[in-house]
Structures are given as structure tokens and as C-alpha cells.
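Engineer: Have a look at this prediction, sequence included:
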Amino acid sequence: MLGIIGGSGLYQIDGIKILDEIAIETPFGEPSDKYIITEYEGRKVVFLPRHGKGHKYPPHLINFRANIWGFRKLGVNKILSISAVGGINPSLKPGDFVISDQFIDFTKSRVQTFYEGVCSKNDDTEIKDEVSEFLKNKRVVHIDVTNPFCPEMRDVLIKVCDKNNFPFHQKCVYAATEGPRLETSAEIKFLGLIGADIVGMTLVPEIVLARELKMHFASISVVTNLAAGISQNRLTSDEVVEMMKEKNEQIKTVVLDFIENLPERFNCECENVLKGAAI
């Protein structure tokens, strides 16, 4: 089943039927909000507003572990992340879609694993798999993130954007920063020098935690503005909000086409990430 993480109201799209709203309790605390259970073209899809309805939580206070664990409890094994980012690469323009294929992590205070050895929480699901085994036995786990994004899901996103003639870039490096402040121009210059194309505050540890649970994960971002020092103007939250509103209909088209074209079976290694990863 597919889970989609994005802004509030993303699930309010013509053709998507809302079946239920479910509050989930997890060993890691409360998720950002209730999970919206929907159906589209005979497929169930679970939506979660990353920051909570009304944008209650800043990036550094999002309970990423609870969010991802809640998806697991609902049977989700694929996650599509939708977010706003700043553009670093000069080839990117505000309004462009970006389908990341790598990330660089500069977050500072976020818990990035479910597997904490002797401090691990117990699995409160009824799923019997490597995840439950590793948590029960207090294992320490080091997952491979050489290629962090699911190639099958990325391929669908690429085809969807191409079919709709949306401006997009399919090979980009996402630099994840702590926030909630925006970056300095010196930081952006440094990120550009080490290969970052875009900058945002939510991808990590979201993707890492999903991967730890053997989930397939892909990300599509909207370049809402040019990053500090590249833009000639003072950066504001207003321009981010306005650009996301402007792109709202295109984002909804991407979501519907993505759901319709997502294959039932994947030919990738995402679900094998825990093999040989535990000590």
C-alpha cells in the first residue's frame, strides 16, 4: 500500500474518496496528525500531513519516527514524499519539479534510527519480519544507503512529469539542513561546492527511517525559490507558500498519475536492505 507525506489537504483531490481518519499511537510518540485513509481507482492510499494540519510543527520538531512507524502499522510499504525546496544549482528555476536521487545530511539533532540496541522500543505491530526480530533482540543495525531512493518509484515519477510536460530534473542531490532558520549564503555556497542541487529541511531522517523498515521511498520536490546568496532578494516564507499554491494543480496531477501507474510488484532491492545489516 502507498503512503503519501505532504502538505495539509493534499488528499482533497477530485476522484479520491476519503474512507477514514485514524489516530495512531506508536512506541515513539504521536505522529504529526491523523492518517487519512483514501481510495482511488480501487487502490487504497494513506495520506499524512508532515507538519500536521495547519502547519503545527517546525521541521526540527516533526516526530519522524512516529510518522513512519504509523505507516508501518497501517500496512504501508511504499512512501511518496512531497516537499518544498530551495534551488542551489543554477539550472533550476522556481516552479521546477525535482526528483532527487541522492542526499547529503546536515541535520543535527534528529533521531535517525529505530534500532537503538539495548534502548530499542518493542514492536507494537503484529508484523513478523526482520524489523520485529531486530527490535525484539535489541540488535544494532547499519543499513546501506548507497542508492537511497527506490528506482522503480523514481521511474514512475519521471514518466509522469514527462507525460504532462512539467518542467523537472531527474538527477539531483538534496541537502538536508536542520532549520527552522534558512541557510546563510556561505552555507549555500559550500553546499553547492560539494554537489548539492537543492536544499530542504524534511527529507532526513524521513527517508532513512522508511528504509530501515524496508519501505520503498521516492521524493518529488518543488523549487519554491532560489537559495540564499543565489536569490538577489530577501528570502521569505510567503514566497514558498505562494509557489506551492501556484503548483497545487500540477502536484495533484502528479499524485493521481503516480497512483495510477505504480506497479503492484517492484524489481528492486529496497526490501532487502536489512539482509546482513544487523550486528
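Structural biologist: Looks like it arrived, so ask away.

Engineer: going forward, measure contacts between C-alpha atoms and count neighbours the same way
Structural biologist: Noted.

Engineer: what residue of this protein is the furthest out?
Structural biologist: What lies farthest from the middle of the chain is residue 232; by Cα atoms, centre = their mean that is 29.1 Å.

Engineer: And the helices in the stretch 51-200 of the chain?
Structural biologist: Along the stretch 51-200 of the chain, counting by DSSP state H, counting those that start in this stretch, helices occupy 64-73, 130-136, 151-163, 185-193.

Engineer: I'd say residue 218 and residue 81 touch.
Structural biologist: Yes. If you go by Cα atoms under 8 Å, residue 218 and residue 81 touch, sitting 6.2 Å apart.

Engineer: So for these two, which residue has more residues nearby?
Structural biologist: Set side by side, residue 218 and residue 81 show unequal neighbour counts under other Cα atoms under 10 Å, the larger going to residue 218 at 25 against 20.

Engineer: Quick one: residues in contact with the helix or strand where that one lies.
Structural biologist: Under the criterion DSSP states H and E, the helix or strand holding residue 218 is strand 216-226. Taking contacts as Cα atoms under 8 Å, 6 or more residues apart in numbering, the residues outside strand 216-226 that touch it are 77-88, 92-100, 148-150, 153-154, 157, 198, 207, 210-211, 231, 239-240, 243-244, 270-271.

Engineer: Comparison target, given below:
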Amino acid sequence: MLDTMIAVIGGSGIYDIDGLDGAEWVKVDTPWGEPSDEILTGSLAGVKMAFLPRHGRGHMHTPSSVPYRANIDALKRLGVTDVISVSACGSFREAMAPGDFVVVDQFIDRTFAREKSFFGPGLVAHVSVAHPTCPRLSAACLEAGRAAGIAMHDGGTYLAMEGPQFSTLAESKLYRENWGADVIGMTNMPEAKLAREAELCYASIAMVTDYDSWHPEHGEVDVSDIIATLMGNADKGREMVRRLPALLGSERAPCPHGCDRALEYAILTAPEARDAQMVAKLDAVAGRVLG
């Protein structure tokens, strides 16, 4: 049995979490550069916790400049076992209204300006992201959110766009009507892919702030309305997080869905052909299978 360590990556509007015992901001060095910020560590109800503000305190990083690889590597180095992404999103569905939370289970990745893998020339690996979120962890988030009185939607497809601009009306209609996306955001990719490469269970909670630009009665995205909804969502998100330690427990059994064994057969490069510098950089992410 491992010790459970829950990491929360907070998006727009969530820059810390309250009530941690022994709370301390720690600096973590990674071979992939500096993470978005220092990481807040502590415990909640006897379970170890970590919190990373995705955009940095003060919101310094754009969706494209977030150091995704450094963030995931840093969490892995700290001993994190479970990652919960909390992020703002727009909705393509009338029923997924501003203030609701969506437990994402699929992604469409439309980002193009980001490094999407820890692996590369000299050390090649292919992990499966057919099911990119962890059902066990997602179910715990769903239960915690409902217990907190939040309107939760079980399942949804998240369209990850590059940004930082919001969608055109034509794009919004395409994603909604032709592609079957449910929500749209700018930050869950490549984060979810990297978490899978790092053998971390990953759940995505999309907090709806607006209807993007498709809705005939709501018109284009209004940033002032988004900010107002963000503040309410942030309080709900903290309440959901406070309920997670009791659901997940302090002892961590192997993931029944294999998230923590994603690299078992993923590395294709023969041991004698592996780039030594790449192997060294992957000591935290893939040390379990690289020896």
C-alpha cells in the first residue's frame, strides 16, 4: 500500500486551498524547468495534499505558457498519487449551466503550441489515452461535489483549444453541433496526457462559467460575467476538495483501471539504444520502468 497524496491543480479563480494542516509552500526543481509556482503542501483529514496554481499566484501564465511538463513532474517528485484538475470552462449544452460542474471523461485536443510528451527522440514511448481520466478518482469527485450541494454532471467531452482568445461563433457551433463536445477550455491538454505518462490518476472537473458564443440568448462571452461566476465556483470547488480525503482514504491501493501502470509496455526504445540524458530527465516520471 502507498500513502495517498492528492494534488489539486487549480485553474482560473482558484489560487489556494483552505484548512491544510502544516501548510507550507515548497519549491520543487525539475529537469523540465520551473513549475507554474511553488506548491502548497500539507494534510487534510489525515491525508497528504498538494496544491498547484496552474497559472501561478497572481495569474501570470497564459494557457499556452503554462509549464505543463514541469508541473506534472514536480507533483510526481513530491509523491503525488492522484491529480484533480479544477478549471473554468464554457458550455455547449443548455443543461450544463453556469455554476454547474462537469466531471470530464473525454477530450478533443485542438492545442498546437505546447510540448505534449515527456518522451521523444532517444526514448520513445506510446501510452493509451483512450480513456484519459481515472474512473475511480472521477467517481470520488462526483460524490464529493454532490455532497457539497453542487450541480454535478457525470461525464462530458472537453474541447481543449489553444487560446488565449475565445471561440468564434462558427467554431463554437462546429464544436457543439458537429463534434459533440460538451464544454470548452484551454488548459486540460496536454496536462491529462502528461499525467498518464507519469502514471498518475487524473480527474478533470470543469466549472462552467458561460455558454461560449453559440447560445442565441447569451451572445458572446463576457469576461465580467465569467469573473463573477468564477468567484462562486471557486468556493464550491474548495468545498468539494475538502470532502475528498474522507472518500479516498490515507492508504492507496493500486488503481483498478491501471493508470499507475500506464508505462508497463509503453516504452519501445531498446535499453541499449536509450539516450542517457533522456533517461536522467525521466527519473521521476518513468523511473519505475526505466530502473
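Structural biologist: Nice, thanks for sending it over. These figures come from a predicted structure and were not determined experimentally.

Engineer: Any of the contacts of strand 216-226 of structure 1 buried? List them.
Structural biologist: Buried subset of the contacts of strand 216-226 of structure 1 (neighbour count, 16 or more other Cα atoms under 10 Å): 77-88, 92-100, 148-150, 153-154, 157, 198, 207, 210-211, 240, 243-244, 270-271.

Engineer: neighbours around the aligned residue in structure 2 for residue 276 of structure 1, how many?
Structural biologist: Residue-level alignment of residue 276 of structure 1 against structure 2, with TM-score structural alignment as criterion, gives residue 265. Applying the criterion other Cα under 10 Å, we find 11 residues in the vicinity of residue 265 of structure 2.

Engineer: contacting residues around residue 265 of structure 2?
Structural biologist: For residue 265 of structure 2, no residue counts as a contact, taking Cα under 8 Å, 6+ apart as the criterion.

Engineer: hang on, it in a strand?
Structural biologist: No. With the criterion set as DSSP: H, G, I helix; E, B strand; the rest coil, the secondary structure at residue 265 of structure 2 is coil rather than a strand.

Engineer: At which residues are the strands of the stretch 101-250 of structure 2 located?
Structural biologist: With strands called from DSSP state E, counting those that start in this stretch, the stretch 101-250 of structure 2 shows them at 101-104, 106-109, 152-154, 157-160, 183-185, 201-210.

Engineer: which residue lines up with residue 148 of structure 2 in structure 1?
Structural biologist: With TM-score structural alignment as the criterion, residue 148 of structure 2 matches residue 164.

Engineer: on that earlier part again, ok, the residue farthest from the centre of structure 1 - contacts?
Structural biologist: The contact partners of residue 232 of structure 1, taken as Cα under 8 Å, 6+ apart, number zero.

Engineer: follow-up on the earlier one: for the helices of the stretch 51-200 of structure 1, state which one has the densest average packing.
Structural biologist: Relative to the other members of the helices of the stretch 51-200 of structure 1, helix 64-73 carries the highest mean neighbour count by mean count of other Cα atoms under 10 Å, namely a mean of 24.

Engineer: picking up where we left off before, for the strand holding residue 218 of structure 1, give me the average deviation versus structure 2.
Structural biologist: Between strand 216-226 of structure 1 and the aligned residues of structure 2, the post-superposition mean distance stands at 0.6 Å (mean Cα distance after the TM-score superposition for structure 1).

Engineer: matching residues in structure 2 for that strand?
Structural biologist: Following TM-score structural alignment, the aligned partner range for strand 216-226 of structure 1 in structure 2 is 201-211.

Engineer: How about the aligned partner of residue 233 of structure 2 in structure 1: what's its closest non-neighbour residue?
Structural biologist: When structure 1 is aligned by TM-score structural alignment, residue 233 of structure 2 is paired with residue 247. When the adjacent residues along the chain are set aside, residue 247 of structure 1 lies closest to residue 95, with 7.0 Å between them (Cα to Cα, 6 or more residues apart in numbering).

Engineer: Which position in structure 2 pairs with that neighbour?
Structural biologist: Residue pairing (TM-score structural alignment): residue 95 of structure 1 is matched to residue 99 of structure 2.

Engineer: Quick check: its match touching residue 229?
Structural biologist: Yes. Between residue 99 of structure 2 and residue 229 there is a contact under Cα under 8 Å: 6.5 Å.

Engineer: Would you format the helices of the stretch 51-200 of structure 1 as TSV with distance to residue 57 of structure 1 included?
Structural biologist: TSV is the format used below for the helices of the stretch 51-200 of structure 1 (distance: least, Cα to Cα, whole Å):
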stretch	distance to residue 57 of structure 1
helix 64-73	11
helix 130-136	28
helix 151-163	28
helix 185-193	24
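
Engineer: With distance to residue 243 of structure 2 as added columns, please give the strands of the stretch 101-250 of structure 2 in a markdown table.
Structural biologist: As requested, the strands of the stretch 101-250 of structure 2 are arranged in a markdown table below (distance: least, Cα to Cα, whole Å):
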| stretch | distance to residue 243 of structure 2 |
| --- | --- |
| strand 101-104 | 15 |
| strand 106-109 | 24 |
| strand 152-154 | 15 |
| strand 157-160 | 24 |
| strand 183-185 | 25 |
| strand 201-210 | 14 |
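
Engineer: Ok, which of the ones you listed comes nearest residue 176 of structure 2?
Structural biologist: In terms of Cα to Cα, the element of the strands of the stretch 101-250 of structure 2 nearest to residue 176 of structure 2 is strand 183-185, at 8.5 Å.

Engineer: Flag every buried residue along stretch 237-257 of structure 2.
Structural biologist: Using 16+ other Cα under 10 Å as the test for burial, stretch 237-257 of structure 2 gives 237-245, 248-250, 255.
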